[in-house]
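Asker: Predicted coordinates and the sequence they were generated for:
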Amino acid sequence: MVEIAEDLDRICTTLDKLTLDSLSLIEEEIQLKLILENSMCEGETHLAKARYIMGHKNVSALQLPTENSPEFSASIQTLSNEDEKLYGQKSFEICSIKKDEDKSVHDPIKWFGILVPQNLNYAQNMFKQALQWAIQAINVQTQLRETLIAIGQLKKVKANMFVK
């Protein structure tokens, strides 16, 4: 009987800790999403300012490469999914891969001309930061999901202790 009480106490303590962890992860996820939203808004604002400065025809989809554009090499960013060995959780990070190593990599901002307004550079940087914030939010979501699964498993164990 004493063993059951000790096990129950250990399970309840672990459940309390996991619940507090999940609440802090929820708060962190909300903060990251707010920062992501602000970063996107700032990027869009700088993009609008650049479009105003250069003219609406100089910053538009017309400057994007098409099928008839000359060949170029651009850097590609992909997500890598790594399993952490300590906790068994997954984490994501951005990996930059060059499409063709022998060709020079072109900066997409050059599609809009040689002398672009500083606002276009700011917009590009803000969107890059937004991507980083999104990856961090995904990692926090993954941790939260793992914590909630652990809480559910412990609740089942606790319920089974009272059935016996």
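Answerer: Sure, I can see it.
Asker: Going by C-alpha atoms from here, please, whenever you check contacts or count neighbours.
Answerer: OK.
Asker: counting contacts, what elements does the helix or strand that contains residue 119 pack onto?
Answerer: Using DSSP states H and E, residue 119 falls within helix 118-163. When contacts are defined as 3 or more C-alpha pairs under 8 Å, 6 or more residues apart in numbering; DSSP states H and E, helix 118-163 sits against helix 2-54, strand 90-98.
Asker: One more to weigh against that first structure:
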Amino acid sequence: MAARNPRAELDSVLLQLLGDLEELEAKRAALNARVEEGWLSLSKARYAMGAKSVGPLQYASRMEPQVRVCTSEAQDGPQKFWMVRAGTQTPEEVGPREAVLRRRKGLTRTPEPDPSPAPQDPLNWFGILVPHSLRQAQASFREGKDFHGEPGTGAGEEGVAFVSDVS
């Protein structure tokens, strides 16, 4: 195989980097639009329900995140992100909750409710009949979360690594 011209390789990597940066900028603009739309809908809900009806006092006493962002970074590679829903269990969580001997007698008392029930809708914290703008705010923030979880946040890392190798 013939060796490629280093300038041509740099040009192709630069074009790829610029394309990735353009895609990243478009995703950031979409994310900002969703978050801005969410805050506007939230302020409309506060106006409709009253400032004291939509605020931190209505939050649940024990809030659990519905989505967690996990990261891993290789020593020489790019950092990777992925989102884990609250309903999924990791292998460490599977198995008995307590390491004790159990008796297999009949059921004498009512079973205790599961301490980690299915995630509830946070809109229920604000009442049963919530304004449509509050539902719109929730949907906008969820769409923004989905934009943030998409790949493409580490745009151009391969190009930077290649340029440092060539120079």
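Answerer: Nice, I can see it. A quick note: this is a predicted structure, and the numbers were derived from the prediction, not measured.
Asker: got a markdown table for the helices and strands packed on helix 118-163 of the first structure, with mean neighbour count and distance to residue 150 of the first structure too?
Answerer: Output for these, formatted as a markdown table (neighbours: other C-alpha atoms under 10 Å; distance: least, C-alpha to C-alpha, whole Å):
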| stretch | mean neighbour count | distance to residue 150 of the first structure |
| --- | --- | --- |
| helix 2-54 | 16 | 8 |
| strand 90-98 | 14 | 15 |
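Asker: would residue 80 of the first structure count as being in a strand?
Answerer: Yes: under DSSP: H, G, I helix; E, B strand; the rest coil, residue 80 of the first structure falls within a strand.
Asker: okay, which residue is most central for the first structure?
Answerer: residue 135 (1.5 Å; C-alpha atoms, centre = their mean).
Asker: and residue 51 of the second structure, what pairs with it in the first structure?
Answerer: Applying TM-score structural alignment, one finds that residue 51 of the second structure aligns to residue 56 in the first structure.
Asker: What is the neighbour count of its match?
Answerer: Using other C-alpha atoms under 10 Å, residue 56 of the first structure is surrounded by 11 other residues.
Asker: Assign a three-state SS to it, would you?
Answerer: Residue 56 of the first structure ends up coil, using three-state DSSP.
Asker: Repeat that for the one 3 residues further on.
Answerer: Assigned with three-state DSSP, residue 59 of the first structure falls in the coil class.
Asker: From residue 137 of the first structure, how far off is the nearest residue to it once chain neighbours are set aside?
Answerer: Among residues not flanking residue 59 of the first structure along the chain, residue 51 sits closest, at 5.3 Å (C-alpha to C-alpha, 6 or more residues apart in numbering). From residue 51 of the first structure across to residue 137 of the first structure, the span is 30 Å (C-alpha to C-alpha, to the nearest Å).
Asker: do residue 90 of the first structure as well
Answerer: The value you get for residue 90 of the first structure to residue 137 of the first structure, if C-alpha to C-alpha is used, is 13 Å.
Asker: What is the distance between stretch 65-81 of the second structure and the centre of its chain?
Answerer: Distance, stretch centre to chain centre, for stretch 65-81 of the second structure: 11 Å (C-alpha atoms, centre = their mean, to the nearest Å).
Asker: And that stretch, what's buried?
Answerer: For stretch 65-81 of the second structure, burial by neighbour count (16 or more other C-alpha atoms under 10 Å) applies to residue 81.
Asker: So what touches that stretch?
Answerer: 82, 83, 84, 85, 86, 87, 119, 149, 154, 157 (C-alpha atoms under 8 Å, 6 or more residues apart in numbering).
Asker: Can you tell me what the fourth one aligns to in the first structure?
Answerer: Put plainly, it is residue 85 of the second structure. With TM-score structural alignment as the criterion, residue 85 of the second structure lines up with residue 96 in the first structure.
Asker: Can you classify the nearest residue to its match once chain neighbours are set aside by secondary structure?
Answerer: Leaving aside its chain neighbours, residue 96 of the first structure sits nearest to residue 77 (4.5 Å; criterion: C-alpha to C-alpha, 6+ apart). The three-state label given to residue 77 of the first structure by three-state DSSP is strand.
Asker: residue in the second structure matching residue 77 of the first structure?
Answerer: Match for residue 77 of the first structure (TM-score structural alignment): residue 67.
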